[in-house]
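Peer 1: model this:
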Amino acid sequence: MVYLHTLWLKIKERHKNRPGQQKVFTDQEEDAFAAHIITVSTFGYPVSTFDLKCIVKSSIERQGKKVKPFKNNMPGPDWVKSFLKRQPQLSQRIAQNITHARAATDEENVKNFFDNLEAELEGIPAENIWNYDETNLVDDPGQTKIITKRGTKYPERIRNSSKACTSLMVCGNAEGQLDPLYINYKSQKLWNTWIENGPANATYDRTASGWFDYQVFEDWFLNLMLPILKRQEGRKALIGDNLSSHLNQQVIEACETNNIRFIPLPPNTTHLLQPLDVAFFPPNEAKMAQNFKRVEGKQLRQQSLFDTKG
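Peer 2: Okay, here's the model as predicted:
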């Protein structure tokens, strides 16, 4: 009966749906995905099929939906294939891979980046040029060789560590101003005691890995960085790493709407071209290591004094 009713609807031209399984998204939504892919590609972020899946998944979860054909709201390869067929302006190409050594030392590649950067930053004041980067803190002291009695099978050092990792998002402008820190813990929950006595005006979050995923990056940009950029007049520039977690539809749209130029660094060159990596993190890490050694030395002296008295 169901099939006869469907046939009757087709004869009467009342069956407007396409044959087969119905589309998950409207034409307008799919066009928005395609426009986003083209935009981020012009920014230097070529989108892989996995990146596309992440973009779609983030869009679904932002709307609070649950799409049954997708596993955990992540589209499969069949949907990607069908989507590309429906978007003739998109095509899959094989990206040319280059070695890390070539990327790091290719003078022409670096020169082209600076030529493009000079054109992008023309007329933008120093206070409107921002650079962001993530850094990771781990409380694991690692392993080191020690001197002990011959034959000891399991020499151990007593150290208070949990091998936990905490990520920090640091952002500053060319005038020397730093934004408040965004601190991301490795945890399923964010405990109130973890945000006590922290850096001034810091924002806190958590992920299972401790790293910045697309949701955390979106939260950092939209709720912490974007309000600061909106208060500035004229064009703004935001320089950062070329990572798939930054391929966020909301972030790119917000940049276009608010006259912000999103400038990615060339792949595999952050150790040379990332300003925060080169000039900001190393001296701070050295200072932290120096403080740690001073505290560790003080603890050893106290322990030695205790053993002598004993």
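
Peer 1: For the rest of this, base every contact and every neighbour count on C-alpha atoms.
Peer 2: Noted.

Peer 1: so where do the helices sit in the stretch 101-250 of the chain?
Peer 2: For the stretch 101-250 of the chain, the helices defined by DSSP state H, counting those that start in this stretch cover 107-121, 214-220, 226-230, 249-257.

Peer 1: Just name the most buried of the ones you listed.
Peer 2: Across the helices of the stretch 101-250 of the chain, averaging neighbours per residue (mean count of other CA atoms under 10 Å) puts helix 214-220 on top, at a mean of 19.

Peer 1: re the thing from before, among the helices of the stretch 101-250 of the chain, which comes closest to Ile239?
Peer 2: helix 107-121 (9.6 Å; CA to CA).

Peer 1: name the helices or strands packed onto the closest one?
Peer 2: Helices and strands touching helix 107-121, as assessed by 3 or more CA pairs under 8 Å, 6 or more residues apart in numbering; DSSP states H and E, are absent.

Peer 1: still on that earlier bit, let me have the helices of the stretch 101-250 of the chain in CSV, extended by distance to His100.
Peer 2: Shown next, in CSV, are the helices of the stretch 101-250 of the chain (distance: least, CA to CA, whole Å):
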stretch, distance to His100
helix 107-121, 12
helix 214-220, 25
helix 226-230, 33
helix 249-257, 28
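
Peer 1: Which one of the ones you listed lies nearest to Leu265?
Peer 2: Comparing those against Leu265 with CA to CA, the closest turns out to be helix 107-121 (7.9 Å).

Peer 1: what sits up against that closest one?
Peer 2: Contacts to helix 107-121, defined as CA atoms under 8 Å, 6 or more residues apart in numbering, come from residues Ala103, Ile129, Ala237, Arg261, Ile263, Leu265, Pro266.

Peer 1: cool, stretch 242-256 as well?
Peer 2: So stretch 242-256 is contacted by 36, 39-40, 44-45, 51, 55, 59, 212-214, 217-218, 221-222, 261-262, 264-267 (CA under 8 Å, 6+ apart).

Peer 1: One more, please, to line up against the first structure:
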Amino acid sequence: MDETALSISSKPLPVLARKGSRHVGRLRAEKSRLITAIYACCASGKYVPPLMVFPGKINEDMFEGAPVGSVGTSSPSGWFNENVFVLCVKHFDEFVKASSNNPMFLILYGHTSHMSYGAIIYCIERDITMITLPSHASHKLQPLDVGVFKSLKSALKVAQLNRLSHNIPKRITEAEIGRIFGHAYNISTQIFHAINAFRATGIEPLQSKYFFGIGFCSGKIFCRKIS
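Peer 2: As a prediction, the model looks like this:
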């Protein structure tokens, strides 16, 4: 599981004009607007529908065309926080159905917002063991960073440019966010992206010389080193 910030602002497109022109019209840049998308995937190539965090209020129009099964919430800034993480863990569990007969490992970046007491208690009760990655190593060890988010942002940029090319000079509105993000999500969440990402990070199959992690399971905190 990991989160990434996505820009939904209407950026100006390149303008072609006659040499020497003194007045050339173009779309004006607007203030940056960001949403946070939380992804989860496994080494077999399956994905949990994303959770999106919006700044300010949200409405149903924002989810038109969004990935099937996705959910949304809001925070003052649109960024990830402890309350959002609790929702993420519960959303994750709704799809994986963790239990004593079906225990889960949840690998994620060791940010302070992930150390929510409510989330930890929930994971203990549902037999979900959280394993945190070492600091400053997500670009090497986090599969989503390595093999999925780059494709997502490239697809999102293309979708935004296509939208602006056919609707100049209109800006991208909140009602179009779900449709644009849904298009980029479908392109970026291919099975081979997840499989190759886990292989590239050395997590599955395990190839790293050392892999450090901190886990929470059955009411105990443990640190494990696998060589």
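
Peer 1: And the TM-score between these chains?
Peer 2: The TM-score (TM-score structural alignment, normalised by the length of the second structure) is 0.61; 165 aligned residues with a CA RMSD of 3.0 Å.

Peer 1: circling back to that earlier point, and the two most separated of the contacts of helix 107-121 of the first structure?
Peer 2: Ala103 and Ile129 (24.7 Å).

Peer 1: Let me see the ranges of the strands in the second structure.
Peer 2: 2-7, 34-41, 47-55, 71-75, 104-109, 128-133, 211-217, 220-226 (DSSP state E).

Peer 1: Could you export those as CSV, including distance to His183 of the second structure and mean neighbour count?
Peer 2: Formatted as CSV, the strands of the second structure follow (distance: least, CA to CA, whole Å; neighbours: other CA atoms under 10 Å):
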stretch, distance to His183 of the second structure, mean neighbour count
strand 2-7, 14, 18
strand 34-41, 14, 21
strand 47-55, 13, 22
strand 71-75, 16, 18
strand 104-109, 25, 20
strand 128-133, 30, 22
strand 211-217, 34, 17
strand 220-226, 39, 10
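
Peer 1: Pipe these into JSON lines and attach distance to Arg179 of the second structure per row.
Peer 2: As requested, the strands of the second structure are arranged in JSON lines below (distance: least, CA to CA, whole Å):
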{"stretch": "strand 2-7", "distance to Arg179 of the second structure": "14"}
{"stretch": "strand 34-41", "distance to Arg179 of the second structure": "14"}
{"stretch": "strand 47-55", "distance to Arg179 of the second structure": "13"}
{"stretch": "strand 71-75", "distance to Arg179 of the second structure": "14"}
{"stretch": "strand 104-109", "distance to Arg179 of the second structure": "27"}
{"stretch": "strand 128-133", "distance to Arg179 of the second structure": "32"}
{"stretch": "strand 211-217", "distance to Arg179 of the second structure": "37"}
{"stretch": "strand 220-226", "distance to Arg179 of the second structure": "42"}
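
Peer 1: nearest to Val148 of the second structure, of these?
Peer 2: With CA to CA as the criterion, Val148 of the second structure lies closest to strand 34-41 of the strands of the second structure, at 9.3 Å.

Peer 1: In contact with whichever residue in the second structure pairs up with Ala289 of the first structure, which residues are there?
Peer 2: In the second structure, Ala289 of the first structure lines up with Lys157, judged by TM-score structural alignment. By CA under 8 Å, 6+ apart, Lys157 of the second structure lies in contact with nothing.

Peer 1: Grab the nearest non-local neighbour of the equivalent of Asp127 of the second structure over in the first structure.
Peer 2: Aligned counterpart of Asp127 of the second structure in the first structure: Asn259 (TM-score structural alignment). With CA to CA, 6 or more residues apart in numbering as the measure, Arg235 is the residue that lies nearest to Asn259 of the first structure, at 5.4 Å, once sequence neighbours are left out.

Peer 1: my read: the one you found touches Ile260, true?
Peer 2: Yes. Using CA atoms under 8 Å, Arg235 of the first structure is in contact with Ile260, at 6.0 Å.

Peer 1: ok, Ala103 and Ile129 of the first structure, which is more surrounded?
Peer 2: More neighbours surround Ile129 than the other of Ala103 of the first structure and Ile129, with 20 against 17 (other CA atoms under 10 Å).

Peer 1: if I pick the more buried one, what's in contact with it?
Peer 2: Leu121, Asn173, Ala174, Lys236, Ala237, Leu238, Ile239.

Peer 1: Tell me the spacing between Val24 of the second structure and Val15 of the second structure.
Peer 2: For Val24 of the second structure, the distance to Val15 of the second structure equals 8 Å [CA to CA, to the nearest Å].

Peer 1: Any idea how many residues pack against the residue nearest to Asn259 of the first structure?
Peer 2: Neighbour number of Arg235 of the first structure under other CA under 10 Å is 18.

Peer 1: again with Ser70 of the second structure
Peer 2: With other CA under 10 Å as criterion, Ser70 of the second structure counts 16.

Peer 1: what does His136 of the second structure give?
Peer 2: Around His136 of the second structure there are 10 residues (other CA under 10 Å).

Peer 1: do you know how far the residue opposite it in the first structure once aligned is from Arg157 of the first structure?
Peer 2: Residue pairing (TM-score structural alignment): His136 of the second structure is matched to Asn268 of the first structure. Relative to Arg157 of the first structure, Asn268 of the first structure is positioned 37 Å away (criterion: CA to CA).

Peer 1: next one: Ser245 of the first structure
Peer 2: Going from Ser245 of the first structure to Arg157 of the first structure by CA to CA gives 38 Å.
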